[in-house]
Every structure is written in C-alpha cells, then in structure tokens.
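1. missing the sequence, but the structure's below:
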C-alpha cells in the first residue's frame, strides 16, 4: 500500500527500518503487535485518523539550508536576470519547491530572491508541497535550531532571521516578510493530476525521486512538467537523473533543465 499509493519503494531490505519507525505509532496507540496496527490502519477510523500519521513516520525528510549551493548560484546568475527583464510588477515569478520538507529549501530560495530584488526589484511567490503534514507544520512555523542555521552566511542570518529569547536553547525564526512569500499545501506525487493553483516558472524537485523506482520517477517528472511554463527551469537533486526518460526537459547543466 505504501508503494502503490505513495510511490515510496518498500523492498524487504527496508523491513527493519519500517518496523522501527512504526513502533512509535504502536506505542502512541497502546497496540502490541503490527497485526493490530494494520487492522487499525485499514479500519474506517484508521483511514480517517491514522493513515496520515503513518505516512508521516514513513517518509524521510532530510534537508538543509543552501543544500547543493550551485543551484542557488544559478538562480542568482542566470534565472533571475533572464526572467525578470521587462516583467510586469503585478506578475510574480512563481517558484515551486516540490518536496519542501521542513522549509529550508523554499526559505533559501526566498533569501536568494530577496537579495537579487535589492538590485532589480521584482515580485515573487514560492509554493511548497510535501506528503507529510507534520513536516509542513514545521515549515509553516519556520523555527530552526542554531545548528540548522550554522551554514547560512552571517549577513543573511542577521537580515532574515529573528533570534529566540532562550539563550540555552538557541533558535532562529524566519522573518515575517519571507514567511509571507511561502504558501504550503500537502501533495501526494502519486495523484494522477496535481491540484496546484497555477503554473510555475521554476520547479525544484530535489532528492525526492530517489525514493521512487524509475517508472514512477518518469510519471512524476511529467506531471510536474505539466505545471512548468515553457522555457521554465527544473532542478533535480545531485543523485537524480532523467537519462532514458521520455520527459520534456533539455539539460542546461548537470541536474538543471529547461522545459521544452
């Protein structure tokens, strides 16, 4: 069911990992066996209340600020200069962080876009989606530990973060101006069509497809490209590829593509 409904590969080698993750839910529900848990998940009540909880513990959410920084350099040096020339102020540049996890990626994009807008003002909006409801709550909260924010250049950290008041447990929160640029929505890549509010100029889908088999990857990329404007830019993760796939993308640089 995890594979067919959510696309996540679940070979026998992942049995122990899955058991460890689901044990948290057994403990929370005071259940004593995986059979009891399965019976509950597939019951009408479980489908309403537990299914999303289960998927939240099954999904992997690994992310960092400025992860694969070459992509953000490409935004500043190529995408934004080309896409903002003559752009109407009322027509925002739309960017989709597909698989946004706890928000580090879309907020990094927002910082980079804001920095560029200081030299050439333009309007932009960022749309973040993820399968996990719990991780989307963290992205909306936009509070990060000192360790998570240590990779951010100090000049950007001072400009775009508010420091928490607890000196022992140091945290930083994204400033309201950036949080307002991001809208969030739960989305399952296995849906036949993606219910998103508009088409996009740029799509980031990085380090998500590695959890799918190649056939599923191709389907997902094509569905994402249906929402990418002609000439739009598509970013993949460093370990992902479109080799031998029938998708409407032309490579510009490794892991960077243009919609054709």
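-> In hand now; what should we look at? Fair warning: this is a prediction, and the values are worked out from it, not measured in the lab. Numbering: from 1, shown residues only.
2. from here on, contacts and neighbour counts on C-alpha atoms
-> Will do.
3. for my notes, confirm residue 232 occurs in a strand.
-> Yes. Residue 232 sits within a strand when classified using DSSP: H, G, I helix; E, B strand; the rest coil.
4. looking at it, it is touching residue 199, isn't it?
-> No. Under the criterion of Cα atoms under 8 Å, residue 232 is not in contact with residue 199, lying 9.9 Å apart.
5. which one of these two is surrounded by more residues?
-> A direct count of neighbours by other Cα atoms under 10 Å for residue 232 and residue 199 places residue 232 higher, at 21 against 18.
6. against that first model, consider the following:
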C-alpha cells in the first residue's frame, strides 16, 4: 500500500534540490544573450518563468546553480552542445489547429480564387514562419488539399520553419493528443486524420499524404534568410510579439523581401504593423498584400 507521506517526501526532496534564485547578474547576462541570439525579450518579470524552465536542464546536466549552468552555456562546449536545448527552453510553442479561422476562410474564399485567375497553373509557394509543433502548416496543407480537389490543376508547396529543434521533431512525427483536433472540421478529420489503433491512447496522426506536403526546416529569425524563389504567401502569426519593436520591423521588412509583388502576409490578431514603413497594403484584418 502506498504511504500517504510519499508525495510529501517527494515534494520536500524537490524543494531541497531546487537551486537558489538566479542572481541579477546571471539573469541579465542570460537575457541579453537570448535577446541577441534569438530576438526574444526577457524583462525582469520573466525571471521566475525562466528559472522554472531551466530547472530541468540543471538536473539533467547535474549543475547545482544557475550561475554554473550559464557559465557552461557560454563555454565552447556549451555553445556546441547546449545552445539548442536552451533555445528550446525559452521559446514558446503555443499553437492549435485552425487558429484564427477567419484567415483560412479568407484564403479559400477570396485569395485563392483570385490567385488562380491571375496565375493559372503556377504552383503556389507558401511559408509557415514560426510553425511550432506543426499545427499551422498541417492546417494549411489540409485546407489547400481540400481546395485542390475542387480546382483541377491547382498545386502548392509549404515550407514550415521554427527555431526549436524539439518543436520540429514533434511536427515531423505529426502525432497529437485527440483533444487537440476539436477545431478541425469533421469532414477534414475524416479525410486527413488517422486514429491510433489503441483507442485508449487517444492519439491522432496526420495522414501521410498531408505530411508529405510540408517541408520542415530549422530557421533562426536573428540570422539572415532568403529563398531562391519568392513566396506567394507567408503566415507568421503570434510569433513576433515576443520581439522588441526594432526587431519586429526588421523582420517584417525581410518577409516583404521574400514575398512576390502581390503576395500576402498573414499576421496574428495580437500583432500590429502600425508605424512601420513597409511595402504592404491591408487586404483584410491582419492580412496584407505586397505592393
């Protein structure tokens, strides 16, 4: 029989093993590095969050303090072996299927019919920038595949990128908890999702014909990026809110450089282009056309 005090003992052990709070200088050093390397701002109000997220890395590597862990991160070995783990820890991967559904309505009912009239059979190139664990690009693949069934000759390619290696591993695997599919229309669930043979696991997997339509790559927005061929559509939603204003404007300018004239940029409803000098005109709420 389980001892009722076992949970309390485990909790006490966790408290004993918990490192001392992160010193100011260590937090400032780490937050400045994260901002420079990843673009994410970590104000003092985020210190507790950062401490909590780093505790697992301290335990895995057997470091007794945040100071010793940060010293390791800044060593040659740490830069080579631990940097991606640190980035995985600090990046946020909040996402869902059919997030901000009006974007997909606009894509299917307004943008795509016009695009076909203008471009005929040319393949549509789409980029999901900051794709997290894959729910956005797989949503796009389902929507575009369904659209292609009604428009003969329509074809497309989807590039999906993220800075988090851990998120990309989940995206490529394409296995999700069953409760994450509530927003997917039933007809698309039937066509494009596979349920686990072991129903007790309550897992679904994206069908192989949809998985094959998405190419995943790791990309850091703080590094220069460009593509050999320009994009027709860029989805970058609820990503740049974590960056400061100058970084946001620089990124949007780079996105514009990656867009064909007449191409579309979709951003999150919590984001704004106000005050930025960009070659974009608004086509719909949080949807912009490159001019």
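-> Arrived safely. All of these numbers come straight from a predicted model, not from anything done at the bench.
7. after superposition, what is the TM-score?
-> Overlay of the two chains. TM-score (TM-score structural alignment, normalised by the length of the first structure): 0.96; 258 aligned residues with a Cα RMSD of 1.1 Å.
8. in the first structure, point out the residues matching stretch 260-267 of the second structure.
-> Using TM-score structural alignment, stretch 260-267 of the second structure lines up with residues 229-236 of the first structure.
9. what comes up buried for that stretch?
-> 229-230, 232-236 (16 or more other Cα atoms under 10 Å).
10. repeat that for stretch 158-175 of the second structure.
-> In terms of neighbour count (16+ other Cα under 10 Å), stretch 158-175 of the second structure has its buried residues at 158-168, 171-172, 174-175.
11. same thing with stretch 244-259 of the second structure?
-> Here stretch 244-259 of the second structure shows 247-249, 251-259 as buried, counting by 16+ other Cα under 10 Å.
12. please apply the same query to stretch 163-183 of the first structure.
-> If you call a residue buried by 16+ other Cα under 10 Å, then stretch 163-183 of the first structure has these buried ones: 163, 171-174, 178-179, 182.
13. keep only those of those that are in strands.
-> When DSSP state E defines the strands, the subset of those inside them is 163, 171-174, 182.
14. mind putting those residues in JSON lines, distance to residue 19 of the first structure included?
-> Output for those, formatted as JSON lines (distance: Cα to Cα, whole Å):
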{"residue": "163", "distance to residue 19 of the first structure": "38"}
{"residue": "171", "distance to residue 19 of the first structure": "32"}
{"residue": "172", "distance to residue 19 of the first structure": "34"}
{"residue": "173", "distance to residue 19 of the first structure": "34"}
{"residue": "174", "distance to residue 19 of the first structure": "35"}
{"residue": "182", "distance to residue 19 of the first structure": "35"}
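15. can you give me the neighbour number for the aligned residue in the first structure for residue 236 of the second structure?
-> Using TM-score structural alignment as the criterion, residue 236 of the second structure maps onto residue 205 of the first structure. Number of residues near residue 205 of the first structure (other Cα under 10 Å) recorded here: 20.
16. now do the contacts for residue 205 of the first structure.
-> Listed by Cα atoms under 8 Å, 6 or more residues apart in numbering, the contact partners of residue 205 of the first structure are 97-99, 234-237.
17. greatest separation within the residues you listed: which pair is it?
-> 99 and 234 (13.4 Å; Cα to Cα).
18. quick check: the aligned residue for residue 178 of the second structure in the first structure?
-> In the first structure, residue 178 of the second structure lands on residue 146 (TM-score structural alignment).
19. please report the distance of that match from residue 157 of the first structure.
-> 11 Å (Cα to Cα, to the nearest Å).
20. quote the end-to-end distance of stretch 101-114 of the second structure.
-> By Cα to Cα, one end of stretch 101-114 of the second structure lies 20 Å from the other end.
21. Provide the aligned range in the first structure for it.
-> The aligned range for stretch 101-114 of the second structure is 69-82, by TM-score structural alignment.
22. does the residue of the first structure most remote from its centre sit in a helix, a strand or a coil?
-> What lies farthest from the middle of the first structure is residue 32; by Cα atoms, centre = their mean that is 34.1 Å. With three-state DSSP as the basis, residue 32 of the first structure sits in coil.
23. list the contacts for it?
-> residue 26.
24. repeat for residue 117 of the first structure
-> So residue 117 of the first structure contacts residue 123 (Cα under 8 Å, 6+ apart).
25. swap in the one 5 residues further on?
-> With contact taken as Cα under 8 Å, 6+ apart, residue 122 of the first structure is in contact with 84, 87, 89, 92-93.
26. related to what we said a few turns ago, so between residue 146 and residue 157 of the first structure, which is more surrounded?
-> When residue 146 of the first structure and residue 157 are compared on other Cα under 10 Å, the one with more neighbours turns out to be residue 157, at 18 against 14.
27. which residue comes closest to that one once chain neighbours are left out?
-> residue 149 (7.8 Å; Cα to Cα, 6 or more residues apart in numbering).
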